[in-house]
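[1] Dropping the sequence and predicted coords here.
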Amino acid sequence: MTPGAIAILSLSMSTDAFAAAVGRGAAHRPSLAPALRDGLTFWIIEAMTPVIGWSLGLIAAEVVQQYDHWIAFVLLAGVGAHMAWHGLANRHAVQPAAPVRRGLIPLIAVALGTSIDAAAVGVGLAFIGVNIWVIALCIGLTTFTLTTLGMLIGARVGARFGKYAEILGGLALIAIGTLILAEHMGWMGG
């Protein structure tokens, strides 16, 4: 996987966490220290879940090796389509501000909820033989940066901005899945 593809993947995996962080920041105005703490929590969880998915994918990789590129495509495109659809379906919705529960347990629950897609992507990555440690680190660092910023700017831009990031992230995942499929099928020159 090229550095550019890793960067796009990292941004894509971070958009739903960013959207959640913008929503949390819009609900209350955190100072830098709580925003950094929340960003660190998202980083740890978002970096762990693709490794977990990758590990599970390795178990099945030998069995499905002939179709691995199709599985990677379906997983990436499916997660991407779901993210884009979710962002489109809710982008005009005006929702009343729900109270944001503070504390570590609600924060971990939100971080886990936004990282499920990273586990599915990790499964797909196991089939194409990538260095998961580099990718997990990049996803984690990107998530840390975006969630910390999302918390800090959430009160200014509101939760609606996060939906556009989610749509773009979903479209980027679809593009990465298509690129993987095209490379393995020989549809690209080279």
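    On my side now, so go ahead. Numbers count the residues shown, from 1 in each chain.
[2] all contacts plus neighbour counts: C-alpha atoms, from now on.
    Fine.
[3] Next secondary structure element downstream of the top helix by length along the chain?
    Longest helix in the chain by number of residues, with DSSP state H as the criterion: helix 32-61. Next helix or strand after helix 32-61 toward the C-terminus (DSSP states H and E): helix 68-90.
[4] Mind giving me the packing neighbours of that next one?
    Secondary-structure packing of helix 68-90 (3 or more CA pairs under 8 Å, 6 or more residues apart in numbering; DSSP states H and E): helix 104-126, helix 160-185.
[5] redo that, cut-off 6 Å
    Where contact means 3 or more CA pairs under 6 Å, 6 or more residues apart in numbering; DSSP states H and E, helix 68-90 is packed against helix 160-185.
[6] that older thread, mind listing what's buried in the longest helix of the chain?
    35-58, 61 (16 or more other CA atoms under 10 Å).
[7] any idea how far it is from the chain center?
    Centroid displacement of helix 32-61 relative to its chain, using CA atoms, centre = their mean, to the nearest Å, is 10 Å.
[8] Structure two is appended below for comparative analysis:
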Amino acid sequence: MEQLTSLILLSIALGLDAFSVSLGMGLQAVRLKHAFVAGIVIGVFHIFMPGLGILLGKWLSVSASEWATLAGGVMLFGLGAYAVFASFTEKHSFSYRMTGVGIWLFALSVSIDSFPVGFSIGLREAEVWIYVLSFGVFSMVLTWAGFIIGRRAGGLLGTYSELLGGSILCALGLSAIF
């Protein structure tokens, strides 16, 4: 049960980055068709990026000693701390187009942080497919939710969702360390 809770919290934390960006983009009246496709592409990227990290982590954990779990926890905590501090800094808006290369850049930008998370999971004994599918599904759904809510709400939630996601990553990192 504890592992399931960690999986769900980690999936939400990774998806909140996509949620916060799509929330802001939803304020720009992105067509629902483009938002739908963006959610799918982001879900696929959130499967691919941590999947690569998990494979690399598993490869290293075979030859690594006991410090591997500590290293994974430190990476999670560091990524979470970065997200928390970034939520307090001034945002410089980068305009994405929801077609062509723009959608791929958008998906890469919100999923790149899932690579080190996957790496830290790969250092532990974990079911790869369960993790990466969970990351993909949660990211896809949270992206769609961000676009829909962004069309109807103000930008206040965007900052708080990034802060919440970073806090969850910090907590999971500390849990792995201690």
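    Okay, I see it. This structure is a prediction, so every number in the text was calculated from the model and none was measured.
[9] What is the longest helix of the first structure packed up against?
    Contact here means 3+ CA pairs under 6 Å, 6+ apart; on that basis helix 32-61 of the first structure packs against helix 104-126, helix 132-157.
[10] among those helices, which is nearest S14 of the first structure?
    Nearest of those to S14 of the first structure, taken as CA to CA: helix 132-157 at 4.8 Å.
[11] what range in the second structure does that closest one sit on?
    Counting by TM-score structural alignment, helix 132-157 of the first structure falls onto residues 128-153 of the second structure.
[12] List the buried residues of the matching stretch.
    128, 131-151.
[13] which residues touch the aligned residue in the second structure for E166 of the first structure?
    In the second structure, the residue paired with E166 of the first structure is E162, using TM-score structural alignment. E162 of the second structure is in contact with D17, S87, counting by CA atoms under 6 Å, 6 or more residues apart in numbering.
[14] how close does E162 of the second structure get to F147 of the second structure?
    As judged by CA to CA, to the nearest Å, E162 of the second structure and F147 of the second structure stand 15 Å apart.
[15] what do you get for L123 of the second structure?
    Remark: distance between L123 of the second structure and F147 of the second structure (CA to CA) = 34 Å.
[16] do G154 of the second structure as well
    12 Å.
[17] helix, strand or coil for the counterpart of M98 of the second structure in the first structure?
    Applying TM-score structural alignment, one finds that M98 of the second structure aligns to R102 in the first structure. Three-state assignment for R102 of the first structure (DSSP: H, G, I helix; E, B strand; the rest coil): coil.
[18] Give the closest residue to M1 of the first structure in space, chain neighbours not counted.
    V130 (6.5 Å; CA to CA, 6 or more residues apart in numbering).
[19] tell me the SS of that neighbour?
    coil.
[20] Neighbours of it, how many?
    14 (other CA atoms under 10 Å).
[21] what about it, distance to R102 of the first structure?
    37 Å.
[22] now do A89 of the first structure
    27 Å.
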